[in-house]
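# one predicted model, sequence on top.
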Amino acid sequence: MPKTLIHRKTALAIILTVQLMLAMDFLIVVVSLKNIQTDLGFTASGLSWIPNAFGLAFGGLLLLGGRLGDMIGQVKAFQTGLAIFVIASLTGGLAGSPEVLIIARILQGAGSALAAPSVLALISILARNEDEKNRGLSLFIAVSSVGASVGLILGGALTAFISWRWSLLINVPVGAIAFAAIRFIVPETIKTKGKVDFFGAFTGAFGSAALVFGFISAGENGWSSPVTIVSFCSAAVLFILFVWVESRIAEPLLKLSILKPKPRRGGLAVMAVIVGMHFAALFLILQYFQQVLGYNPLLAGCAYLPLTMTVFILSNFVPALLKRYGVRTLLITGSILVAVSLVGFSRLTGSSTYLGDVLLPLLLHSAGIALVFIPGSIVILENVADQDAGIASGVLQISQQIGGAVGIAAIISVYTANAHAQDFSSGLQAAFLIAAGIALMAAVIAMFSIPGKITKT
């Protein structure tokens, strides 16, 4: 086998491993929340910041990460982000207080925001032709699709057999090896000269944070709370400022022209909605496994194995389905399947069982996710100029990260408003029915924004 081919395959394996690690980290510690609370003394409300601190920093800084990757080179951006992520993982794994862990999670998100946009760019560089590029994209999407549920399984196993701390510490050796190897395998990319739009980075990041914080506050303090109202108003003002600035400066963080194609805007909306409802379902069902069915962290994580395997297997068939039915049909079908699965979850009670009541909706949910993620990513990334690859990747992933954070916060706020003390399942019906309605909105968006002729894979 030619040496260059060995290097190309090795580099692709390293890059996809890092992508899996980054995708897992949003929810990998969720299965360990009870253990973390016991060890570090978190308050009940403070626990929600463990996943959300990561998601907010990741989603809020992705555009800046994509821009920096174009300017300093994708390999350097990948390495720098990975270094920050590894140091933050070590800090979080050794944390002795809630404050240190939350700061570490923010830094993990910041490192991920710098490294993640470079992943797709490096996959494109490694490909020798369009077919290899599409295969690499399919692998990237498959890994990203199963990352959250794999994180729950791995986090449960590490918590059960070693300690919750290893949910973070495991990133250190993996990240260090990837950091050392990538420079010798992949040549640096062409750098784009220009200035960094720090004001756009500020308004975009803090606007996203204010939006998510508003939903978290709504769950804790109510929708009419001054904190909730101020958060949503601040988010609106910051987003308006972001768009205003980006439309007027010479070198914007986000070229608004990237959002001009209607299919791309529709794809971003569908991805944000479905990922949001997906993460919310993972979060709530995990709590159901532990608090109602009495599963330990390992069993709770393993209960998601059917979802992980189904998404990974079906992802291999999606390219063929795309050629036959097109992007729009798959997005609509997948969104409807997700909505139906959420209706199924809404029927869970204190006497429900895994095999009798959870497994079927879980499999339907898996099929829906598999049918949305690859077509959604394709329609978002199609016809993007090479020099905008980093920004386009950031836009795709920001729709997932912010969608996930907002989805969890919004649906948990509905759950909290309808749940009764000492009865965890009491709030599930309202939360999942609202989630199902939101997922159906994604199907409507796809129907009216995505043309049926888009079939590129």
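Arrived safely, thanks for sending.
# please make it C-alpha for all contacts and neighbour counts, starting now.
Noted.
# now do the buried residues in the helix ranked longest in the chain.
Counting by DSSP state H, the longest helix found in the chain is helix 130-161. Across helix 130-161, burial judged by 16 or more other C-alpha atoms under 10 Å covers 133-160.
# could you tell me the angle between the strand or helix carrying residue 113 and helix 130-161?
Per DSSP states H and E, residue 113 falls inside helix 98-126. Comparing the axes of helix 98-126 and helix 130-161 via axes from the mean of the first three to the mean of the last three C-alpha atoms, to 10 degrees yields an angle of 160 degrees.
# elements contacting helix 98-126?
helix 3-24, helix 49-72, helix 74-93, helix 130-161, helix 389-418 (3 or more C-alpha pairs under 8 Å, 6 or more residues apart in numbering; DSSP states H and E).
# got these as JSON lines, with distance to residue 287 columns?
Shown next, in JSON lines, are those (distance: least, C-alpha to C-alpha, whole Å):
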{"stretch": "helix 3-24", "distance to residue 287": "18"}
{"stretch": "helix 49-72", "distance to residue 287": "14"}
{"stretch": "helix 74-93", "distance to residue 287": "23"}
{"stretch": "helix 130-161", "distance to residue 287": "12"}
{"stretch": "helix 389-418", "distance to residue 287": "11"}
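# winner for burial among those helices?
Counting by mean count of other C-alpha atoms under 10 Å, helix 49-72 has the highest mean neighbour count of the helices and strands packed on helix 98-126, with a mean of 27.
# show the contacting residues for residue 190.
By C-alpha atoms under 8 Å, 6 or more residues apart in numbering, the residues touching residue 190 are 70, 73.
# so it belongs to a strand, correct?
No: with DSSP: H, G, I helix; E, B strand; the rest coil as the criterion, residue 190 is assigned coil and is not in a strand.
# residue 343 versus that one, what's the distance?
49 Å (C-alpha to C-alpha, to the nearest Å).
# and if you look at residue 313?
Applying C-alpha to C-alpha to residue 313 and residue 343 gives a distance of 24 Å.
# which one of these two is surrounded by more residues?
Higher neighbour count among residue 313 and residue 343: residue 343, with 21 against 13, using other C-alpha atoms under 10 Å.
# what's near enough to touch the more buried one?
Per C-alpha under 8 Å, 6+ apart, neighbours of residue 343: 432, 433, 436.
# isn't the second one right up against residue 342?
Right, residue 433. Yes: using C-alpha atoms under 8 Å, residue 433 is in contact with residue 342, at 6.7 Å.
# who has more neighbours, the two?
Taking neighbours as other C-alpha under 10 Å, residue 433 and residue 342 compare with residue 342 leading, 27 against 20.
# check which helix or strand that one maps to.
helix 327-345.
# ok so, going back, quick one: which of the helices and strands packed on helix 98-126 is nearest residue 107?
Closest of the helices and strands packed on helix 98-126 to residue 107 is helix 74-93, at 5.7 Å (criterion: C-alpha to C-alpha).
# next one for the comparison:
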Amino acid sequence: MSATVSDTGTGKAPGPSRSGGLALAVIAVAQLMVMLDATIVNVALPEVQKDLGLHTTDLSWVVNSYTLAFGGLLLLGGRIGDILGRRRVFLGGIAVFTLASLAGGFAQSAVWLMTCRALQGVGAAVIAPSILALIVTTFLDEGVRNKAFGVYAAVSGSGAAIGLLAGGALTQALSWRWVLFVNVPIGIALFFVIPKVLRETDRQPGRFDVYGALTSTLGMGALVYAFIRAADKGWSDGPALATFATAVVLLVAFVVIESRTSTPIIPLRMFRDRNRAGIYVIGLCLTGSVMGLFFFLTLLMQNVFSYDPFQAGLAFLPVSVSIVFTAAVASKQLPRLGLKLPLVLGVSLNTAALLWLSNVSTSTGYLTGLLGPMLLFGVGTGLLFVPLSQLGVAGVPMEDSGAASSLLNATQQVGGSLGLAVLMTVFGATTRSSTGADPATVLTDSTSAAFLTSAGFAALALLIAAVGVKVPGKEPAVVPGQEPGATPAQSPA
């Protein structure tokens, strides 16, 4: 595989990179590392709970401390990459992520673990936008770039499921601490290989929007905390309501700051594009559904169906396989199908799968009640990831490509945190209303309610995909500076 890359300090493309295939492999491994860490701890949660003495409601913070820092700082991370150079920032993110993983593996308390998970999220927040932007600037040939987007989509879509499988295997064979230690050798290898296969991008002039980053991150953190506290205490709880009000104030302040600063982390003009705004909302809704599916199914499998960690991780393997296979096939068929059809079909299948899972009960079997909807969900996710990724950066000026990719990632990560927090509220409310039933029935009924709410998220995404996203023609190749459906400019040789 050959690829052309943007030379440092010039706007011209030199010849093919020394190893386009290796460059793509490095990008894919880095993307897999940050994606699977959103779920790799899920299967280990029961062991973490026993070892560190966590309350069940607090378990969601082991997941959310990562995704909140990840999503909340992605916007600033994309801007940092634009200004300082994406390869340089990519390396810095890898270093932070690796060190946080090492420290987290030695955690002796809940606060220690959650702090390290948040630091992992900080590292991921500068890695992820650099990845998507590096694909755009590294692979200038249209065919190669489409293949790279296909690999990116497959890795992104399957990362959560692979994380569950890896987490189960590591927890069963070694201990829960190895779900963090496993990142250390990968991070070290990436740190030394990246300078050899990826060239630095042009640096854009500008300043960092620190106030915007702080208000957005603190605002989303307060919002998620309010929902999680309400899941445990109910919405009559004073601190939950006060935190919710604080979140609203911070998020309004964020919008005001972004509308007035000359260097916003979110250029509000990006929301003027109907397709892009729709894609952001779709990503927000769907990632909440995905995180809910993995989180609640993991607890259900181990606490109701008596799976051990490895069995629980293995049970998700069909999801991972179906995502990878479908994404590979879909990326090849995009010139014929276009972007709209796989997007709508994928979201439709996800909605149907979640509705199916909402029928779960204590007598549900894996083959009769779980495998079918999980496969359906995997196929749907594989179909929609490529159009979701491409439409999210379509028509964006090259100088804003980092901000656009970080905004796409941010809506997905924030959607995961916020969605899981909302689902925990539904889960908690159902649990409190079922105090007289046996624990297995309570957990199953509460999980069923959470899945039904997830299906509601997916249904909203389906409505937006079907009605709100308008894609002219069937041309799938969309890059910054080019609208979907436009004829791409000839890539330099």
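Structure received. If you're wondering where the values come from, they're calculated on a predicted model, not measured in any experiment.
# how far off centre is stretch 446-461 of the second structure?
Put simply, stretch 446-461 of the second structure sits 18 Å off its chain's centre (C-alpha atoms, centre = their mean, to the nearest Å).
# in that stretch, what's buried?
When neighbours are counted by 16+ other C-alpha under 10 Å, the buried residues of stretch 446-461 of the second structure are found to be 446-461.
# so it matches what in the first structure?
With TM-score structural alignment applied, stretch 446-461 of the second structure matches the range 427-442 in the first structure.
# and the contacts of that stretch?
Against stretch 427-442 of the first structure from outside (C-alpha under 8 Å, 6+ apart): 269-270, 273-274, 277, 281, 332, 335-336, 338-343, 345-348, 411-412, 414-420.
# and the gap between the alignment partner in the first structure of residue 158 of the second structure and residue 30 of the first structure?
In the first structure, the residue matched to residue 158 of the second structure (TM-score structural alignment) is residue 146. Per C-alpha to C-alpha, residue 146 of the first structure is found 16 Å from residue 30 of the first structure.
# do residue 113 of the first structure as well
Residue 113 of the first structure is 20 Å from residue 30 of the first structure, by C-alpha to C-alpha.
# the two: which is more packed in?
More neighbours surround residue 113 than the other of residue 113 of the first structure and residue 30, with 32 against 27 (other C-alpha under 10 Å).
# please tell me how far that one sits from residue 289 of the first structure.
31 Å.
# how about residue 59 of the second structure: what's its closest non-neighbour residue?
residue 45 (6.9 Å; C-alpha to C-alpha, 6 or more residues apart in numbering).
# for residue 163 of the first structure, see how far away the aligned partner of the one you found in the first structure is.
If you follow residue 45 of the second structure across to the first structure using TM-score structural alignment, you land on residue 33. Between residue 33 of the first structure and residue 163 of the first structure the distance is 12 Å, computed by C-alpha to C-alpha.
# contact partners for residue 420 of the second structure?
Contacts of residue 420 of the second structure (C-alpha under 8 Å, 6+ apart): 60, 288, 289, 291, 292.
# can you tell me what the third one aligns to in the first structure?
Meaning residue 289 of the second structure. Counting by TM-score structural alignment, the partner of residue 289 of the second structure is residue 277.
# list the buried residues in the helix or strand encompassing its match.
Per DSSP H and E: residue 277 of the first structure is located in helix 262-291. Using 16+ other C-alpha under 10 Å as the test for burial, helix 262-291 of the first structure gives 263-291.
# likewise for stretch 95-114 of the first structure?
For stretch 95-114 of the first structure, by 16+ other C-alpha under 10 Å, it's 95, 98, 100-114.
# how about stretch 193-208 of the first structure?
Quick answer for stretch 193-208 of the first structure (16+ other C-alpha under 10 Å): 197, 200, 201, 202, 203, 204, 205, 206, 207, 208.
# how about the residues you listed in JSON lines, adding secondary structure?
Formatted as JSON lines, these follow (three-state DSSP):
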{"residue": "197", "secondary structure": "coil"}
{"residue": "200", "secondary structure": "helix"}
{"residue": "201", "secondary structure": "helix"}
{"residue": "202", "secondary structure": "helix"}
{"residue": "203", "secondary structure": "helix"}
{"residue": "204", "secondary structure": "helix"}
{"residue": "205", "secondary structure": "helix"}
{"residue": "206", "secondary structure": "helix"}
{"residue": "207", "secondary structure": "helix"}
{"residue": "208", "secondary structure": "helix"}
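# the aligned partner of residue 316 of the first structure in the second structure: what's it in contact with?
Under the alignment (TM-score structural alignment), residue 316 of the first structure pairs with residue 328 in the second structure. With contact set as C-alpha under 8 Å, 6+ apart, residue 328 of the second structure has these partners: 150, 151, 154.
# same question, residue 337 of the first structure
Residue 337 of the first structure touches 364, 365, 367, 368, counting by C-alpha under 8 Å, 6+ apart.
# which residue lines up with the second one in the second structure?
With TM-score structural alignment as the matching criterion, the partner of residue 365 of the first structure in the second structure is residue 377.
# secondary structure element for its match, which one?
Short version, using DSSP H and E: residue 377 of the second structure is in helix 371-393.
# can you name every helix or strand that that helix contacts?
helix 142-173, helix 274-303, helix 317-337, helix 340-357, helix 401-432.
# compared with the first structure, how much does that helix deviate?
Mean deviation of helix 371-393 of the second structure relative to the first structure after superposition (mean C-alpha distance after the TM-score superposition for the first structure): 1.4 Å.
# chain center to that helix, what's the gap?
On C-alpha atoms, centre = their mean, the centre of helix 371-393 of the second structure falls 13 Å from the chain's centre.
# in contact with the closest residue in space to residue 15 of the first structure that isn't next to it in sequence, which residues?
Closest residue to residue 15 of the first structure apart from its sequence neighbours, by C-alpha to C-alpha, 6+ apart: residue 119 at 6.4 Å. Residue 119 of the first structure is in contact with 15, 16, 19, 78, counting by C-alpha under 8 Å, 6+ apart.
# looking at the second structure, name the residue matched to the third one.
When you say that, I think you mean residue 19 of the first structure. Match for residue 19 of the first structure (TM-score structural alignment): residue 31.
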